[in-house]
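Enquirer: Sequence and predicted structure are below.
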Amino acid sequence: MADGFLDHVGAVLAGIEAEGLMKREREITSPQGAWVTVAQPGEPGRRMLNLCANNYLGLADDPRLIAAATQATASHGYGMASVRFICGTTDLHRALERRLAAWLGHDDAILFAACFDANGAVFEPLLGEEDAVISDGLNHASIIDGIRLCKARRFRFANGDMADLQAQLQAARAGGARFIMVATDGVFSMDGTFADLGAVRALCDQYGALMMVDDCHATGFIGPKGKGTPAQAGVSADILTGTFGKALGGALGGYVAGAQPVIDLLRQRARPYLFSNALPPAVVGAALAAIDIAEVASDLRARLAENAAHWRAGLEALGFTLLPGHHPIVPVMLGDAPLAQAFARALGEEGILVSAFFFPVVPRGRARIRTQMNAALRREDLDFALAAFGRVGKALGVI
């Protein structure tokens, strides 16, 4: 290793620590759920209320998914040991792709190891230097990185600003773009706000553009039958990406759904698909079961909405500053990164598992505790957490 390299890396880490921006991981020794057991140095694990998981429908430890994963492993083995076009595809993979497409209202779907890979795969095979892509300013890092991989001209519009989107569409058209794709999250995960997909769709139609939507924080629990934000808005995305790592079981894996020629071309040219192992049978089998559950889970969606409303109202009553919205993501705004980390640590002492979010995940000065509701939480769990938030907020001078 080159002289001085590790010294350089160490100095960068020291700088991150000095700025109060160091992220630390906590070891969970139990299944994911409303309550989890977190390893503690030198002592038995501690049972904590988990308010920071993407486990929206509470399916991560559902016995039906565990049984489906076990059955798929028994019938199809542990792993595929190959990419799909060589010798890694099973009937389960195609069953899941067809199930996704039918549920979400598209011709076909294609699976990836993660939605980060799905978003990284979309743009480069479909758009060339003659084309343009217009991205919302708060889009997920995976969309940003995917766009960087393609040669299309890049435009950016302010988050949710339809006048700015129209201006960028006009600029792309004036620049002679052959095809234009507008890319947006359905839900912006740091803020818990929804894209105005009705307005985006109307502008895309007006200017002959494609609409691509990342629906990771919506599929399974937003819209009719959990079909996501396009269905909630009464529109259709030309390209829809999503994940099995959140509401649909919480394991891993992503997908792209769309028109048949689009999916066919991605099978031929999408590098994260062509050069990554196929999803393991256990994940595929459990994902199929998760879709079956989510499609009819009106009770779970209702409980999730009730939990989110109760939680938001309780935090507001305590005097916390929240970002407005009605998504199960409820950010508690603190501003300062060290304060956010101290707040998370203090809540940990109270038995509440939360995470502080700060730069570079969110802009400087916009640090927060991003709380997330799920359908497995009970009213008494939420009231226990609200009491802890109140004590910590007063102790740290936040409220």
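Expert: Nice, thanks for sending it over.

Enquirer: Every contact and neighbour count from this point should use C-alpha atoms.
Expert: Fine.

Enquirer: which residues sit against the helix or strand containing Arg99?
Expert: Remark: Arg99 resides in helix 91-104, with elements defined by DSSP states H and E. Residues outside helix 91-104 that contact it (C-alpha atoms under 8 Å, 6 or more residues apart in numbering): 107-111, 227, 257-258, 279, 281, 284-285, 287-288, 291, 295.

Enquirer: Now, those residues that are in helices?
Expert: Members of those lying in helices (criterion: DSSP state H): Pro281, Val284, Gly285, Ala287, Leu288, Ile291, Glu295.

Enquirer: Could you tell me how many residues sit around the fifth one?
Expert: Taking other C-alpha atoms under 10 Å as the neighbour definition, Leu288 ends up with a count of 23.

Enquirer: Any figure for the gap between the closest residue to it other than its chain neighbours and Gly128?
Expert: Distance criterion C-alpha to C-alpha, 6 or more residues apart in numbering; nearest residue to Leu288, sequence neighbours excluded, is Leu96 at 5.9 Å. Separation of Leu96 from Gly128 (C-alpha to C-alpha, to the nearest Å): 30 Å.

Enquirer: Which members of the contacts of helix 91-104 are classed as buried?
Expert: Buried positions within the contacts of helix 91-104, assessed by neighbour count (16 or more other C-alpha atoms under 10 Å), are 107-111, 227, 257-258, 279, 281, 284-285, 287-288, 291, 295.

Enquirer: Presented hereafter is structure B, for comparison with structure A:
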Amino acid sequence: MTSSTLHDFLEPNLKALREQGLYNEIDSLQGPNGAEIEINGKQLINLSSNNYLGFSNDARLKKSCVEATEEFGVGAGAVRTINGTMTIHDELEKRIAEFKHTEAAIAFQSGFNCNMGAISAVMTKKDAIISDELNHASIIDGCRLSGAKVIRARHQDMDHLRELAKQATESGEYEKVMYISDGVFSMDGDVAKIPEIVEIAQEFGLITYIDDAHGSGVMGGGAGTVKHFGLSDKIDFQIGTLSKAIGVVGGYVAGSRELIDWLKVRARPFLFSTSLTPGSAAACITAFDLMEKEPGTINKLWENGTYLKTGLKELGFDIGHSETPITPCIIGDENLTQKFSRRLLEEGVYAKSIVFPTVPKGTGRVRNMPTAAHTKEMLDQVLAIYEKVGKELGVIS
């Protein structure tokens, strides 16, 4: 039974969230997370998955997972530094490094763990971190955990970054200064200005850190935003997930051999959490192989993203400044955003509302994630439903 003290905190705060349109209802899928999903017995076109390339349901990844499970077991049985490192984990890390064009890589249990572990393993209270104001929550938490001074940089404002870098490095207050940015910003779909970041970092001696969770498997032939700009040897930390375009679970850091050796003895989530399951590691390896052998899958993702973007913009929706398949429809008011998402669901489209605190207040949006698995017919149906609901709720005329 909940204590009265806890109840007195939870009850009014939950009520307030619901009244403000900030309470997120969690839906359970009855089956796989593909281009179409089933929720409560209803078939829906799915535009809320990060399964960009459709790999989560790919028969070849399933086969790799099953075979590795039969060989190594369902779990690793220990943390990596004791005896939870298996040859399949070594193979995965080697494959990631090859794909990312770096000397080495380290695999974590999640992308969130990467940021919690990698930042705090290198940065301390004697240091400063300049962080883009729209960076992912895991970056924000990783910065806090490090104890370093966190300096917020205006989103994608390179003049502001140069100003902050100059102040931080010339002040004499800090031993090290790092700049952190998402590679692809998950709520808006815009891409970090990697060439400018590298130029400023070299000018002021900054450590560079790019979280490419939504760029991995999408940009640069799948190798990410840094590879897209041909600057794989200029970014110190490249972070990626194994749970979005790769389709499985986990995360990784790619970089120099020296960096990876350090993280293996200092990154706390790596040291104190059981390894990725052998089946997951094997499935990830297959995903990397498929991205190289079948580039048409990535091309299809981009074709679908462009098609949906163009259609929504022509209907009059505000889709922001996305440069990637991520396609936000910015509604603004939180309650209207939640209502818009519910009406889409009723009409057969599953596209979740995104509201504060994930995005700033007053910028509520429905975020659409087209994938390589969607057909043109599905997207045409989506556009027709968007037009109907948009006009009904006065979002478009």
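Expert: Arrived safely, thanks for sending. The shown structure was predicted, so the numbers you read here are calculated from the model rather than taken from an experiment.

Enquirer: hang on, the earlier thing: what separates the aligned partner of the residue nearest to Leu288 of the first structure in the second structure from Cys284 of the second structure, distance-wise?
Expert: In the second structure, Leu96 of the first structure lines up with Leu92, judged by TM-score structural alignment. Per C-alpha to C-alpha, Leu92 of the second structure is found 7 Å from Cys284 of the second structure.

Enquirer: what's the longest helix in the second structure?
Expert: With secondary structure taken from DSSP H, the second structure has its longest helix at helix 296-315.

Enquirer: What residues in the first structure pair up with that helix?
Expert: The aligned range for helix 296-315 of the second structure is 299-318, by TM-score structural alignment.

Enquirer: swap in stretch 140-160 of the second structure?
Expert: Counting by TM-score structural alignment, stretch 140-160 of the second structure pairs with residues 144-164 of the first structure.

Enquirer: what's the closest of the buried ones among the contacts of helix 91-104 of the first structure to Ser355 of the first structure?
Expert: Using C-alpha to C-alpha, Ala287 comes nearest to Ser355 of the first structure of these, at 26.7 Å.

Enquirer: That closest one -> the second structure?
Expert: With TM-score structural alignment as the criterion, Ala287 of the first structure lines up with Cys284 in the second structure.

Enquirer: Make sure its match is actually in contact with Lys244.
Expert: No: using C-alpha atoms under 8 Å, Cys284 of the second structure is not in contact with Lys244; the gap is 10.9 Å.

Enquirer: that older thread, roughly how far apart are the residue nearest to Leu288 of the first structure and Ala34 of the first structure?
Expert: 27 Å.

Enquirer: Strands of the second structure, residue ranges please.
Expert: Taking DSSP state E as the test, the strands found in the second structure are 36-39, 42-46, 104-108, 128-132, 149-153, 177-182, 207-211, 237-241, 251-255, 327-332, 349-350, 353-354, 364-368.

Enquirer: Just give me the mean distance for the third one relative to the first structure.
Expert: Its aligned residues in the first structure lie a mean 1.1 Å from strand 104-108 of the second structure after superposition (mean C-alpha distance after the TM-score superposition for the first structure).

Enquirer: distance between stretch 40-49 of the first structure and the chain's centre?
Expert: Offset of stretch 40-49 of the first structure from its chain centre (C-alpha atoms, centre = their mean, to the nearest Å): 28 Å.

Enquirer: One more: stretch 94-101 of the first structure?
Expert: 20 Å.

Enquirer: Could you check stretch 132-142 of the second structure and say which residues are buried?
Expert: Residues Asp132, Leu134, Asn135, His136, Ser138, Ile139, Ile140, Gly142 are the ones in stretch 132-142 of the second structure that count as buried (16+ other C-alpha under 10 Å).

Enquirer: Compute the first-to-last residue distance for that stretch.
Expert: Distance between the boundary residues of stretch 132-142 of the second structure (C-alpha to C-alpha) amounts to 14 Å.

Enquirer: Would you mind finding the match for Lys394 of the first structure in the second structure?
Expert: In the second structure, Lys394 of the first structure lands on Lys391 (TM-score structural alignment).

Enquirer: Which stretch of the first structure lines up against stretch 332-351 of the second structure?
Expert: Matched against the first structure by TM-score structural alignment, stretch 332-351 of the second structure falls on residues 335-354.

Enquirer: quick one: buried residues of the matching stretch?
Expert: 335-341, 343-348, 350-354.

Enquirer: How about stretch 32-50 of the second structure?
Expert: Under the neighbour-count criterion of 16+ other C-alpha under 10 Å, stretch 32-50 of the second structure has 33-38, 44-50 buried.

Enquirer: can you pull out the helices in the stretch 1-150 of the second structure?
Expert: Secondary structure of the stretch 1-150 of the second structure (DSSP state H, counting those that start in this stretch): helices located at 4-19, 59-72, 87-100, 111-122, 137-146.

Enquirer: could those be laid out in a markdown table, adding distance to His228 of the second structure?
Expert: Output for the helices of the stretch 1-150 of the second structure, formatted as a markdown table (distance: least, C-alpha to C-alpha, whole Å):
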| stretch | distance to His228 of the second structure |
| --- | --- |
| helix 4-19 | 40 |
| helix 59-72 | 26 |
| helix 87-100 | 11 |
| helix 111-122 | 21 |
| helix 137-146 | 22 |
